[in-house]
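Chemist: Quick one, structure for this:
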Amino acid sequence: METAIESERKYDVPADFALPAVDGTGEPATHELEATYFDTPDLRLAAHRITLRRRTGGTDAGWHLKTPGDGAARVEHRLPLDRSADGVPAELLAPVRAVVRRQEVAPVARLRTRRVETPVRDAAGRTLALIADDTVDAEAYGEAQHWREVEVELVEGGPEVLEAVERALLAAGATPAAGPSKLGRVLGGRVPAPDRPALSARGTVAQVQRYAREQRAALVANDPGARAGDEDAVHDMRVAIRRLRSTLKTFRSVWPADRAGRLRDELKWLAGPLGAVRDAQVMRGRMDRLTGDFPAAHDRLTHGLADDLDRGRRELTEALEGDRYLTLLDELDAAVDGPPAVGAGRVRRRARKALVRADELLAEADERTGDDRDPHLHEARKAYKRARYAAEVFGKPGRRLAKALTGLQDVLGEHQDAVITGQLLREHAGRAHEAGENGFDYGVLHERQRRAGERALEGLAAARRAASRRRIRRFLG
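Modeler: Below is the predicted model:
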């Protein structure tokens, strides 16, 4: 499947609009396009700004799936028309499975477009952008519409090309499009809001529910990238799950106890394969940096991590394709979009309790020495992470505390990374010894990690003081 980043701008124009002169424009070409758009009965794809269509005619005929990208950009997934002629290709449904769930995907709109496409080229003949002057006839739910619009899509040019073309179009009478897409225009008010408001919630309870919905949205948004093995998406999806589990635990009174507990268990299950993939990705990069001067150790370590990563990706794909995952998403929707439990409250008190518990665990670690201290520092780190997520719930009042806790968590995290790396080095040193290889390199590397862990803890006292300031904790009471 081909993937591309689409960067374009759309403009509404009157029926008698005359395309203005733009420097570098070439000869226009006319195309007759026919497109069928697919969605669920309740228009879930449109609600999430996702477009799925089958188009004939023009230079890019085929199946197209467009998903939100950074800013105004969109990610477009493409397949040729000779694939799965009897229905939507499975390769295009997989990236949106978290949105459509078990719903059937069927045609919801049909558009016929007469497109006059004009290239914008530089002096070397490179196509910088395409200006598409579209006259559209559309039908959806038995209603017909007709309009004209202009699209400008970047090809090899930069943002300055879009700006220059836009200035010319606006001067000629065009206006920025009122809607984001042709499909959005033809569907109109039928498209639902993607997130329903919390029911019967006020004050801090509503803040908890809003935070949980934001994490649910992050989980779903990163699903396609996680399926593709994108490192950032795997990380962000894993973090969203951590935040959800932490919120369900810290503020468990907001939800019925049985529902919160079951969701935490299911999110923990999903975090397993995500963690296996992410940990292997991170450790592989760490080993690349660490073992550059030790080729034999590098080969053994990276080969093993590559196997771990392949296995983790297979397990993650299996989890995301399974019915258990879809059930988890349905239950998560019911929890974060539904009314709070009877008696929900004392939110600030519960956040304060999470912070005090983290302080206690770090104090307990102070009483330990040597290797015995490491697991206690790790538990404190996890507790401060939960406290940080709790602070994030409160928005602006919690930002300074969350930032300070992030600094403390990072110090403890650097130490824990060194501990885990050292454990991996010891494990592979044993394997190398059994294979008759020289284990000296592993000893050198292990000592480096021990020292790295010690250096990390040199910043602990300062990070601890910063996170303990009364003025940034005061909002919790």
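Chemist: CA only for contacts and neighbour counts going forward, please
Modeler: OK.
Chemist: and the longest helix for this protein?
Modeler: Taking DSSP state H as the criterion, the chain has its longest helix at helix 396-434.
Chemist: For it, buried residues please.
Modeler: 397-419, 421-422, 425-426, 428-429, 432 (16 or more other Cα atoms under 10 Å).
Chemist: Wasn't residue 65 part of a strand?
Modeler: Yes. Residue state for residue 65 (DSSP: H, G, I helix; E, B strand; the rest coil) corresponds to a strand.
Chemist: For the residue lying closest to it once chain neighbours are set aside, give its distance to residue 208.
Modeler: In this structure, residue 65 finds its nearest non-sequential neighbour in residue 52, 4.5 Å apart by Cα to Cα, 6 or more residues apart in numbering. When distance is defined by Cα to Cα, to the nearest Å, residue 52 is 34 Å away from residue 208.
Chemist: Same check on residue 175?
Modeler: For residue 175, the distance to residue 208 - Cα to Cα - is 40 Å.
Chemist: Next: residue 252.
Modeler: 10 Å.
Chemist: The longest helix of the chain - contacts with which helices or strands?
Modeler: If you count contacts as 3 or more Cα pairs under 8 Å, 6 or more residues apart in numbering; DSSP states H and E, helix 396-434 packs onto helix 374-392, helix 440-457, helix 460-467, helix 470-473.
Chemist: who wins for proximity to residue 35 among these?
Modeler: helix 374-392 (44.0 Å; Cα to Cα).
Chemist: Mind listing residues that contact that closest one?
Modeler: Under the contact criterion Cα atoms under 8 Å, 6 or more residues apart in numbering, helix 374-392 has outside partners 243, 246-247, 250, 351-352, 354-355, 357-359, 361-362, 364-365, 398-399, 401-403, 405-406, 408-409, 412-413, 416, 419.
Chemist: now stretch 396-411
Modeler: 381-382, 384-385, 387-389, 391-392, 456-457, 459-460, 463-464, 466-467, 472-473, 475.
Chemist: and what of stretch 312-322?
Modeler: Applying Cα under 8 Å, 6+ apart, the contact partners of stretch 312-322 are 94, 227, 229, 270, 273, 274, 276, 277, 325.
Chemist: Please generate a structure for the following sequence too, so the two can be compared:
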Amino acid sequence: MSLYRPAGQAAAAFLLAKRKEVALYADAAMSGDPEGVHDLRVAVKRLREALRLFSKLLPRRLRARALELTEQCNDALGRVRDLDVLLGHLQWLEEHAPAAVEALANLRETWQEQRGLALEDLLALWRRFKDGARLHTRITKLADATTLRTKQLQRLPLESFAYLSIRARARQVAERLTALQEKDDPATLHRLRIAVKRLKYTMEPFLQALPALAEPYAVVAKVQEAAGLTHDYDVLEAAVLEHFRTSGLRRTRAARQALEVLRERRAQLYAATRQEMKTLARPQWHQALMYALD
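Modeler: From the prediction side, this is the model:
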């Protein structure tokens, strides 16, 4: 993708590429395979973020129709994937808190049942999408219409569009960095995690055209992964605590061991995340980003 290609044409090409990714992972996801669900959810998220990133370049009505289906698909995939993640982390907890295995059995069964129902909902949605054909058609129509637009913004060089978009997202991350250094707060982490994730997805379309962007992008991806794992354990701890409360097991040895293991794990993850976050606040990272965009 050339730096000097008009942004409108580049946006259309990127949407078509993301459409192909969705089609590539659909069969594995609909089989119920956890990795397939994960891969398709990432592909759908990238498509959604592209629809957001290039929103001003896209015909409004066609974009809204494409985004509607993309959001529905993302939400349905998310309900399955979130339970896969929780079940995976619950297995880790059972391995590190063996006294709690029996006390957590009902929670595991509940999540497995919910996962099955969420997968049924996903399959039903995909059938309504005619095995993805409706989404495929809407993205294709949107991309075709975008290439025909003649507004001034469409002709903006991709290089300039990348600079403006990435700088805006980077500023949002910078504004939220300080708060996490002060305390281990799930809400603060969540806001920062979302900002970092959006910066990551904003950088991705331009990696081919801006090779030097790979270095600062790798840092962002590593930070996003650390923050995501920490957030997962925030969710797990809250769910496990609620399970023990509602089941009358809160004051048992099993609960004490499980919650102590989770507290230690969260403390480690928050410390690691703060350390990773520091790289985004360093002048070297900002300089590498500006060099890539120059």
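Chemist: ok, residue 252 and residue 208 of structure 1, which is more surrounded?
Modeler: Comparing residue 252 of structure 1 with residue 208 by other Cα atoms under 10 Å, the one with more neighbours is residue 208, at 24 against 21.
Chemist: contacting residues for the counterpart of that one in structure 2?
Modeler: Using TM-score structural alignment to pair residues, one finds that residue 208 of structure 1 aligns to residue 11 in structure 2. Taking Cα under 8 Å, 6+ apart as the contact definition, residue 11 of structure 2 lies against 50, 54, 57, 143, 146.
Chemist: so which of the helices and strands packed on helix 396-434 of structure 1 is the most packed in?
Modeler: helix 374-392 (a mean of 22; mean count of other Cα atoms under 10 Å).
Chemist: now the angle between helix 460-467 and that helix, please.
Modeler: Taking axes from the mean of the first three to the mean of the last three Cα atoms, to 10 degrees, one finds helix 374-392 of structure 1 and helix 460-467 inclined to each other by 20 degrees.
Chemist: got the angle between helix 374-392 of structure 1 and helix 396-434?
Modeler: 150 degrees.
Chemist: how far is the longest helix of structure 1 from where the chain is centred?
Modeler: Relative to the mean C-alpha coordinate of its chain, helix 396-434 of structure 1 is positioned 23 Å out (Cα atoms, centre = their mean, to the nearest Å).
Chemist: Stretch 128-136 of structure 2 now?
Modeler: With Cα atoms, centre = their mean, you get 22 Å for stretch 128-136 of structure 2.
Chemist: likewise stretch 145-156 of structure 2?
Modeler: 29 Å.
Chemist: end-to-end on it?
Modeler: 17 Å.
Chemist: for stretch 175-194 of structure 2, same thing?
Modeler: Stretch 175-194 of structure 2: ends 13 Å apart by Cα to Cα.
Chemist: same deal with stretch 200-218 of structure 2?
Modeler: End to end - Cα to Cα - stretch 200-218 of structure 2 spans 9 Å.
Chemist: which element follows the longest helix anywhere in structure 2 toward the C-terminus?
Modeler: Determined from DSSP H, the single longest helix within structure 2 is helix 60-96. Using DSSP states H and E, the next helix or strand after helix 60-96 of structure 2 towards the C-terminus is helix 105-128.
Chemist: Quick one: distance of that next one to the chain centre.
Modeler: 20 Å.
Chemist: And stretch 470-477 of structure 1, by the same measure?
Modeler: 32 Å.
Chemist: Contacts for that stretch, please.
Modeler: With contacts defined as Cα under 8 Å, 6+ apart, stretch 470-477 of structure 1 is touched by 348, 349, 351, 352, 397, 398, 400, 401.
Chemist: Adding distance to residue 289 of structure 1, write those residues out as JSON lines.
Modeler: Shown next, in JSON lines, are the contacts of stretch 470-477 of structure 1 (distance: Cα to Cα, whole Å):
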{"residue": "348", "distance to residue 289 of structure 1": "43"}
{"residue": "349", "distance to residue 289 of structure 1": "44"}
{"residue": "351", "distance to residue 289 of structure 1": "38"}
{"residue": "352", "distance to residue 289 of structure 1": "40"}
{"residue": "397", "distance to residue 289 of structure 1": "39"}
{"residue": "398", "distance to residue 289 of structure 1": "36"}
{"residue": "400", "distance to residue 289 of structure 1": "33"}
{"residue": "401", "distance to residue 289 of structure 1": "33"}
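Chemist: Which one of these is nearest to residue 330 of structure 1?
Modeler: For the contacts of stretch 470-477 of structure 1, the nearest to residue 330 of structure 1 is residue 351 (27.1 Å; Cα to Cα).
Chemist: Which secondary structure state does the closest one sit in?
Modeler: Residue 351 of structure 1 - assigned by three-state DSSP - is helix.
Chemist: what's the counterpart of it in structure 2?
Modeler: Matched to structure 2 by TM-score structural alignment, residue 351 of structure 1 sits across from residue 166.
Chemist: any idea how far that match lies from residue 89 of structure 2?
Modeler: 33 Å.
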